[in-house]
Each structure stands twice: as structure tokens, then as C-alpha cells.
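Chemist: no sequence on this one, just coordinates:
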């Protein structure tokens, strides 16, 4: 059961990571996690070449340690699919996060639901793989296999419930004005 728990935990962590990247109108440094800049020929995440601060709820300030990277950071953020227009004064990059419209918030909730469904599918796939392994195990009787599969199902139900809880919390955060 340890292997199944580890794999399902990974699915939950992936969901949390994906939820963190959903832009809710609040400044969140996690939206920059997948944006890379060319740092002396090496693609490097912005968060590793700059300090990212949120002085206000709707503003992120990116302060690169090497000031020569300011323009590269602005270009990388502009080229990304964040939908945020960065501004720079040559020293820092400012990212204003406008509050999303009602329609945009509904789209974000839909996106969150899709991410949650992907996590549920992942968890169900783990259950299927584990059940198949149980069925192939020749040391177990049919009754033992059924008992173990019932335990796996309870485990799966618990993780699906956790996904639903995370989704409910994220929906509330997205719909908050």
C-alpha cells in the first residue's frame, strides 16, 4: 500500500502545483515558476535569477540580481501566456495583476475543474495498475485479491475526496473579488 500512497500523493502535489499557476488576480510568485530567461547561455527560471516580491495584493516586483537581465525578464514574461504586461525602470520589473472579470473567473474555474479531473484520472490509473498487479499475484487467493482491491478502492475514494476539497478551495479563491 505504500507504493500506491506515494503515487497518489504525487498526483495531489502535481495538482497543487498546477493550481498555484492559475492566475486569480492576486499576485503570486508561482506564476513565474515556468518562465525561463537566457542566463549566460543557460535557460534558467526567473525565480532563480531574481528576487520575486509581492508588496501589494495585485503587484509582483521582480528584482534581478544581475541588472543586465531586466530586459531578458521583460521579454520572457511578455512572450509567455500569462497575459500580463510587465513594466520596467531598468532596475526592477513590475507585474500588475488586474482583477479578472466575472467571465474570466468562470473560465479559470473551468480550467481548475479540468486540472482536478486530470488528477482524478491519474489517481484512478494508479488504482487500475495496482489492481492489475494484485490480480497477477499468484500468491493471493481470490478472496485476498478482493479484500486488497476493496482497500485500494477506499484509498482511491479518499484521494478523490482530497482532490474535490482542493478544487472547492481553489474555486472559492478564484471567484473571490
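Modeler: All right, it came through fine. Predicted model only: the values in this text are computed from it and were never measured.
Chemist: switch to C-alpha atoms for all contacts and neighbour counts from now on
Modeler: OK.
Chemist: Let me see the ranges of the strands in the chain.
Modeler: With DSSP state E, the ranges of strands along the chain come out as 36-39, 42-45, 50-56, 59-64, 87-88, 93-96.
Chemist: Mind putting those strands into TSV with mean neighbour count and distance to residue 169?
Modeler: TSV is the format used below for these (neighbours: other Cα atoms under 10 Å; distance: least, Cα to Cα, whole Å):
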stretch	mean neighbour count	distance to residue 169
strand 36-39	18	29
strand 42-45	13	28
strand 50-56	15	22
strand 59-64	22	22
strand 87-88	15	32
strand 93-96	20	24
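Chemist: here comes the other one, which I'd like you to weigh against the first:
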């Protein structure tokens, strides 16, 4: 995208949307830097601190989910190596700041699927059974869950034996 087109698109955003985008960009850069420095426990601790401020809502407002998903997806385009893990952790951080309960799920493609030839772990941001970031329910069905990270348990991930059939069946907020 040319600089002129980018400026034009940014100029059309409301102040609220621009603030969301800039906040997401800053959080994505912060997450990316900490992942690069192998400071995942530090990131998990910061998310847990936000979660500890007040009880997390297991059914957050759709508007909060939509805003954070939109801002993370769009800001990630401008973050070097804005990987699925970077986006999932940034989204979890931003939603924890809004009091929303989410889970970051790490998975691997199931052997025998079109995605399985290489070692390709993947990260998903989930709210209940809804996939917020990471892909579609069809893609999730072709993965085997390895571990989940919850904001209220920063010390370690919770191993997952398998993905339940109904998981990820809800449509993400649009």
C-alpha cells in the first residue's frame, strides 16, 4: 500500500478507531519485542495482572470483541513478524484490559491433513467457543490442541487432550 493510500485511509477513520488502531499497534510491538527476547513468562504475568484487577467476564460484549479483533488484525499488518502468537497475545492483553476472559490456544496440524507436512504450530485467541483470531472453525478442526493459556493462570499452560467437536463453531465477531 502506498503512503498516500495509507494516509487517505487513516484520515477517514474516526478518532475512536484511530485510537484503537494505535493502541493495538503499540501492544503488538511490545508483545513482539518480548517474544523476540524470550520473555513469554513476563507477558503472561502482565496479562494476569490486568485480569486480577476485576473478575473477568466469560461472555464479554460483542462490541469489545469486534473492536479489539479489528484493531489487532489491521495493526498487525505493520508489525514485523506479526505472527499468530503475537496477535493472540496482544488480543488477550487488550481484552483483559477491558475485563474480557479469553484463552490463547496453541495447536499443531493433525497428521494426514494438508497443513501437516511441516512443523507449523499455530496460536488461536478464543472467547468461550468463539474463535477471535487465528482462523476459521474448519481450520481449527484440522488442528490438535496442545496447550491453553488463561489470564488467571500465568504460571503455566494447561495441556489439552483434544479439541472438542463443538469448539470454534461460533462465528467470530465481524
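Modeler: Yep, that arrived. Keep in mind that what you see is a predicted model, and the values were worked out from it rather than measured.
Chemist: What's the TM-score once they're superposed?
Modeler: With the length set by TM-score structural alignment, normalised by the length of the second structure, the two chains reach a TM-score of 0.23; 59 aligned residues with a Cα RMSD of 4.7 Å.
Chemist: so which of the strands of the first structure comes closest to residue 12 of the first structure?
Modeler: strand 42-45 (23.2 Å; Cα to Cα).
Chemist: Now do that closest one: distance to the chain's middle.
Modeler: 20 Å (Cα atoms, centre = their mean, to the nearest Å).
Chemist: Counting by contacts, list what that strand packs against.
Modeler: Strand 42-45 of the first structure is packed against strand 36-39, with contacts defined by 3 or more Cα pairs under 8 Å, 6 or more residues apart in numbering; DSSP states H and E.
Chemist: Distance-wise, check residue 76 of the first structure relative to residue 148 of the first structure.
Modeler: Residue 76 of the first structure sits 50 Å away from residue 148 of the first structure when distances are taken as Cα to Cα, to the nearest Å.
Chemist: Also residue 117 of the first structure?
Modeler: 25 Å.
Chemist: helix, strand or coil for residue 72 of the second structure?
Modeler: State at residue 72 of the second structure, reduced to three classes by DSSP: H, G, I helix; E, B strand; the rest coil: helix.
Chemist: Can you tell me the closest non-neighbouring residue to it?
Modeler: For residue 72 of the second structure, ignoring the flanking residues on the chain, the nearest one in space by Cα to Cα, 6 or more residues apart in numbering is residue 24 at 5.4 Å.
Chemist: And residue 105 of the second structure, by the same measure?
Modeler: Of all residues not flanking residue 105 of the second structure in the chain, residue 148 sits nearest, at 4.4 Å (Cα to Cα, 6+ apart).
Chemist: Which element is encountered next along the chain beyond the helix or strand containing that neighbour?
Modeler: Per DSSP states H and E: residue 148 of the second structure is located in strand 143-149. Next in sequence after strand 143-149 of the second structure, counting helices and strands by DSSP H and E, comes strand 158-159.
Chemist: which helices and strands does that following strand pack with?
Modeler: If you count contacts as 3+ Cα pairs under 8 Å, 6+ apart, strand 158-159 of the second structure packs onto strand 143-149.
Chemist: What ranges does the second structure have for its strands?
Modeler: Assigned by DSSP E, the strands in the second structure fall at 103-109, 122-127, 130-133, 143-149, 158-159.
Chemist: CSV for those, including mean neighbour count and distance to residue 85 of the second structure?
Modeler: Formatted as CSV, the strands of the second structure follow (neighbours: other Cα under 10 Å; distance: least, Cα to Cα, whole Å):
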stretch, mean neighbour count, distance to residue 85 of the second structure
strand 103-109, 22, 8
strand 122-127, 24, 5
strand 130-133, 24, 10
strand 143-149, 20, 11
strand 158-159, 13, 16
